[in-house]
Structures are given as structure tokens and as C-alpha cells.
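[1] Need a 3D model of the sequence below.
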Amino acid sequence: MSREDQLLTELHAMLDGRAFLQGSGLVARLAKRTGWHELDVKQALGRLARSGTVTGITVQGDVYKRVGVTAAAPAKPVPVSLTQWETAMQRAGLSTSDVGALAACHDRIADFCDTDMEALAAGLLALRRAAPQEVGTPKFVLSARYLLGSSKLLGQLPAAAMSTFGLDLKAHPDAPPYVITAGPPEPEAVVLVENPHAFDAAVAAGAASRVAFVVTFGYGLSRSSEDFGNQLLASVAYGDGLIALVREGRPPSPAALLEHPRVYFWGDLDREGLRIYGGLRHRIPQLRLSALYRPMITAFHAGASHPYAKATCKDKQAASQIAPDDGRDLIELCGLRAVDQEYVGTEDIRNLCAHALI
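    Predicted structure coming up:
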């Protein structure tokens, strides 16, 4: 292969389907990729420019604007796994359109044998036929029933491919939608709690004698301790399908609790807590922030706050300027520092749990 051909191969790889490359630093990048001296790169670029194969480069090899390649990119070799997968799908009786829809799955099952690929294709076809009768069945149960007895396989296949194939994975929860509840049969208010430790503190404070509390149930030892709020947000979408595990008292069903006229959210005073609140508010229009935020606000102004850092497990929380009307002031307040809801003490929980922040 000539140096010009080698350089063209590198340029096509760098373009990766785009029309142009930024000229700044291009010679240095090509030198690093090829192992050549920069002068050798410029000479080869100059020859390509003289032949009209590249644009944006002078005949001396100097880059003066965005660089394009006029020569067609070489055809990419077809992965062996794609050929095997397409053949397996055809043997399983999938239509041409279905084969196209599921083609992207090939790299996830590249280490499957031909027999397993064909069984997977047949299983996906059977699952699609049965989907109307399986609405609400957890995804891992469906996977084990239809896909080679593996509970994890369905979750490893590309969601976009599943959707194009006609499988609506949103109709199937990742896990049973359990929530833990506590409270009386006719609560004065309902408090959705972000973290289980704060829920237990509310129960220990005796607050569940007049107010109902709801928190999500963590699944398995691998569940992140920072993920309970997102579980709560996902769980609310199940509405009547929520399964209650009653911690104390005789509270109404989760669906009835979410329809209560006084529903409040109590989470961490941080970016993520307010993001979760905004998501819940979309699904529960009457939801408002709990007065249990008041002690956290007071603590914040007194200097009892922490940074968004690795040691506080908040280094990945993204800044946000969007919040429901009663949370806008808090967005600004917790922009740089935060206070966790576990800060709130027993007496404050008892006194404030039945009230809104504003």
C-alpha cells in the first residue's frame, strides 16, 4: 500500500461518515496515527491535493481550512457475527424487515453458536406474538420464559432494535414495582420520601400515626444507595400496578395515596432531589414540596452543607435551572452545595410532616 493510500485509509477512519475534518492539528494527528514524521505526512497530503483526492489542503501539504476527501470510502468488511445472525434469523422464519430491525443485535451475541442464535430469533418472534398478553410482566421474567432461559438476555439487546421489531419494553418493568408504605387508614397527608433511611426516621418519630409515607424498595445488593429517588420516580408510573409492603399501620393502597389531595415530596436538598421532584410533579399534579425541607434550608444558611464531590457521592449530579414553581428558589440555593434529608431530626419530622413548604 502506498503512503497516499495509507493516508486515505486513516482520513476515512477519522471522518467516520462525516463530511469534513477540522484542519487544526490534523497533520500532527495523522503523524501520530501513522507513526510518520510530520514532514512525510505533509508531503503525502500534498500529493493527494495535487490529484484532487482531498480538499482544504495546498499542493505543498499545508492545511488551510476544513479537510474533505473526494475519494469514496472503502467498503467496511461485514462482521462474521452479523452474517451468522442474519442467517439464523432467516432459518427461524423472520421476515426481511424483521431481519433488518434486529441486525444491530449481532455484536451482543457474537459469541453465540448458530443454534443459540436461531433459538434466540425464534424466541423473540414468540415473545412478540405473546406481548399483548404479557403487559406488566417484568422484563427479566419475559427474558427467562422466551429467550433461552436467560433472565438477563432481553435487557442486553439494543432497545432501539427491540422497538423497531415491535417490542415495547416500557410495558415491562425491570423489577416488581414494590413500594414500602406506612400510615393510618385516613392520613392527613402523604409524603413521598427519596431515601429509605429518612422513611425509617419518620416511622421511628411516630409521624406515621397521622401521615402516610411512601418510599421505594431496593432490589438486590448491587442496587446503588444513591438510586432510590430514581426508583421512586420510575415506580410512580406504574400507578395501580404498585405493590405495597406495609411497614406500619394500615395505609390505603399506593394508587389511593397518590390521589390524595395533599401529597408532598421530601428528598435531599440537592440538584438530583429537585430533578426527581420535577419528574414526580409531572405525574402527580397536586404534588408539592414538604415543609420538611425547612430544617435543611436553615442548616444550609447556618453552614451545614457539603460540596458536590466524590466523597459525598454527588460528583456526577448535573446542574439544572428547571424546577416547578415552589422549587425555583431551592434550585439556586443548592446550585453549589447540598444538605441531605437525613439531617432532619425527630421533632421536626413530627411537627412538619403534614405541611407543605410554601
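[2] Every contact and neighbour count from this point should use C-alpha atoms.
    Noted.
[3] helices or strands up against the host helix or strand of L274?
    Assigned by DSSP states H and E, L274 belongs to helix 271-283. Contacts defined by 3 or more Cα pairs under 8 Å, 6 or more residues apart in numbering; DSSP states H and E place helix 271-283 against helix 228-236.
[4] Tell me what angle the helix it packs on forms with helix 271-283.
    10 degrees (axes from the mean of the first three to the mean of the last three Cα atoms, to 10 degrees).
[5] C-terminal to helix 228-236, what's the next element?
    Going down the chain from helix 228-236, the next helix or strand is strand 243-249, by DSSP H and E.
[6] Can you name the secondary structure element that comes next after that next one?
    Criterion used, DSSP H and E; the element after strand 243-249 is helix 254-258.
[7] in the helix holding L274, what counts as buried?
    R271, E272, G273, L274, R275, I276, Y277, G278, G279, L280, R281 (16 or more other Cα atoms under 10 Å).
[8] Let's compare: structure for the following, please.
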Amino acid sequence: MEFGDDYISYDEYLTSCKETKEALKLPKKEFCDFEFSPYKNNFLQIFTFYEEALQSLVEFGISPAYLYLSPYFSINARARIHENKYIVNVNIGILKWIVEEFYLNEKLKNNSQFVKLKSLSINRLFGSAAAMFTIYHEIGHLVQNSKFLESNLEEIPKKVKQFAIERHILEIDADLFSSLCISEHLLYYAHTIYGKEVSTKKLELMIVLFTIPFIIYLLSFEGNKQDIYFEEKTHPHPAIRLLAMITSIVTQCNLFLISHNRTPLNQKGCFVQSVLEAEKLQDVFFEDNRVTWFKLRTNFYQTKIQQYLVKILELKIGNASMAVPKWHTMHNSINNKK
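    I've put the predicted structure just below:
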């Protein structure tokens, strides 16, 4: 299951909307009609991947699962459970942002940084990675099946009257679940591009290329432009989330490298390199220097960031609602059958 040129027709999309509308008893206004959008085919491509990703993971006990696009242009997505139905709802604003910032971004396409990657559409890779992050993160929340799903778990970080560290634990766990799923795609891309010659250096490049869109995506939220914070809001600061995800992705890639007698990657090196490469591209995406600011503040607070992430990961241990242990259990079961 990868992003490709095969995607459902608009009539098939409308049929999906009708079935979801009837199953969830939602008003028609909650479903996005983009028939006359210039991005129609891009939206259908992303929606098709989202739907396939969701249905491919129902084995985690999230059935019946429903996906729909809302007509709102804010960059937001949410996961919830209603009447024992597992629901992912994504604003069309996220898809529009992904298409404009990645798929159709001419500045990115013509960037000399990626001239050497002639066999790879950097626009498509960035767009695919950003889309993957969104859907797998929300599916991670469904797999957790926590008490918060009754009232929606949304992506936009919000200020809260009373901080609950459980929310940060759930968000990091959903990020890690997303990174585990994305790692499989990353390795697929690496094999597609390099064949059997997937070296440590080439895999590091793939990690950087997949991570840059995460940085751009997370820093695009208004609430994420401020200084590093810890026990605040519903979501951890992007620096903490990014460190968690890169650590997870590097761990998965190192399993591959070690199994093929190749030198493992350095997690900190991958993190630093990803931020540096994203900084080179900040003029492509932003009118300010927020990636530079992010880099400087991350460097300044690196010890506290690591300590807070360790605290979150330790609090995750033994929590039955976490998605990551369920992912490992499922994959261990699959591997044992081979």
C-alpha cells in the first residue's frame, strides 16, 4: 500500500460519504464536496490512501472504522469513538495545505538541494510523508482506545486550564505508532530507489527526507511557534515529538541495517541533520525564520527535552491503552507465522 496513481473516482468518494453519513448519522454539511476544486485528483489520491491505511489496520480492534473529510480549512484532524464506531475526521484544510506546500510547490521542485535525486519526486515524497503522519497518528489514537476518544482527540495544540500529563503520553504514543507505520514505507521507498544497495548513508538520507515534512508540518501550527514548553497544552512541543519519532524510525531502520551486517545509524546525528536540512528549506515554506528559531531553542534546551521525553516514555510502561505495544505484539505474531 503506497501512494500511487490509482485512486478512487469522485463518484466512489461520494458513495463513501453517503455510507459514512448514514452509519454515523451526520448531517450532509459535515462532508466536504470538492468536485470543482483544482486539487480534486490530489484530494482523491490522499483520501484513497487514508481509507486504505485505516482499513488495513482494523485488525488492531478498531472495527468498524470510518473516515470522512470535513469542509473546514483549518489544519486539523481528530479521532473519536461514537456508539462503538471508530472514526477519523480530517479537515480538507490539511489536504489543501499538503497539496500546496508539497505536491505543487515549484520552489521545492526546483531546489538545487535535491537535483541529485533524479529518480525521486521530492514534492511527492514530502507530500506523502506528511499525509502518512496525519492518518497514522489518528489511527494510533483509535488503537489506544482511551477515555479521551469519547470527546475527540484533535491535532491542534490547545491551552488547557488544568494540564494532564496523560494527554502528552497519548500524543507521544500516537506519534510513535505513526513512526512505526511510516518506517515500513520508508524502507519500501529506500528499496525502490536503491534496490539491494541500501547503505547506512543512503538510509540516513531517506530518514532526513521523511523527517523534513514532519518539521514543516508541526511548525505550521500557530501554537507551535512559541518557545519550548513542557508541562503545558494538550500536545508536547514539536521538538519533543520530533525527537521521539526520529528515535523510533532510526531504531526500526537499525534493525534492518544490523540484520544486513551494516553500520547502524546515530539517532542524534539523524535529528541534527534533519533540522539543518529543514532550515535550508525554510524560505520555501515560511516568511519567517521559525526553523532557525526552532533549531536554536532545541539546542539550548536539548538536555531538558531528552529528560522530558524519557519521563513520558517511562510513564507509558505498563499502560494497557498504549498503541505501540499493540503494534509490536501484532508484528511479532505476523513474523512468528512466517
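[9] Quick TM-score on the pair, please.
    Between these two chains, after superposing, the TM-score reads 0.23 (TM-score structural alignment, normalised by the length of structure 2); 134 aligned residues with a Cα RMSD of 6.7 Å.
[10] quick revisit: of the buried residues of helix 271-283 of structure 1, closest to A202 of structure 1?
    Nearest to A202 of structure 1 among those is G273, at 18.1 Å by Cα to Cα.
[11] Can you give me the distance of G100 of structure 1 to T83 of structure 1?
    G100 of structure 1 sits 12 Å away from T83 of structure 1, going by Cα to Cα, to the nearest Å.
[12] higher neighbour count, these two?
    G100 (15 against 12; other Cα atoms under 10 Å).
[13] can you tell me which residues contact the more buried one?
    G100 of structure 1 makes contact with no residue under the criterion Cα atoms under 8 Å, 6 or more residues apart in numbering.
[14] And it, which helix or strand is it part of?
    Assessed by DSSP H and E, G100 of structure 1 sits inside helix 96-102.
[15] For the stretch 51-200 of structure 1, which segments are assigned as helices?
    Here the stretch 51-200 of structure 1 has its helices, by DSSP state H, counting those that start in this stretch, at 80-91, 96-102, 114-130, 139-146, 153-156, 159-165, 196-204.
[16] I349 of structure 1 is nearest to which of those?
    Here helix 196-204 is closest among these (Cα to Cα), at 6.3 Å.
[17] Next, the angle from the closest one to helix 228-236.
    In terms of direction (the same axes, to 10 degrees), helix 196-204 of structure 1 departs from helix 228-236 by 80 degrees.
[18] buried sites along whatever helix or strand comes next after helix 196-204 of structure 1?
    Downstream of helix 196-204 of structure 1, the first helix or strand assigned by DSSP H and E is strand 212-216. By neighbour count on 16+ other Cα under 10 Å, the buried set for strand 212-216 of structure 1 is A212, F213, V214, V215, T216.
[19] Tell me the helices and strands packed up against strand 212-216 of structure 1.
    strand 178-183, strand 190-193, helix 196-204, helix 228-236.
[20] Most tightly packed of the ones you listed?
    Highest mean neighbour count among these (mean count of other Cα atoms under 10 Å): strand 190-193, with a mean of 28.
[21] and that one, what does it pack onto?
    Using 3+ Cα pairs under 8 Å, 6+ apart: strand 190-193 of structure 1 touches strand 212-216, strand 263-266.
[22] just so I know, which of those strands lies nearest T298 of structure 1?
    Checking these against T298 of structure 1 by Cα to Cα gives strand 263-266 as the closest, at 15.3 Å.
[23] what packs against the closest one?
    Strand 263-266 of structure 1 packs on strand 190-193, strand 288-289, going by 3+ Cα pairs under 8 Å, 6+ apart.
[24] Quick one: closest of these to G229 of structure 1.
    Here strand 190-193 is closest among these (Cα to Cα), at 7.9 Å.
[25] I'd like the helices of the stretch 51-200 of structure 1 written out as JSON lines, with distance to L352 of structure 1 added.
    As requested, those are exported to JSON lines (distance: least, Cα to Cα, whole Å):
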{"stretch": "helix 80-91", "distance to L352 of structure 1": "60"}
{"stretch": "helix 96-102", "distance to L352 of structure 1": "53"}
{"stretch": "helix 114-130", "distance to L352 of structure 1": "49"}
{"stretch": "helix 139-146", "distance to L352 of structure 1": "39"}
{"stretch": "helix 153-156", "distance to L352 of structure 1": "42"}
{"stretch": "helix 159-165", "distance to L352 of structure 1": "43"}
{"stretch": "helix 196-204", "distance to L352 of structure 1": "11"}
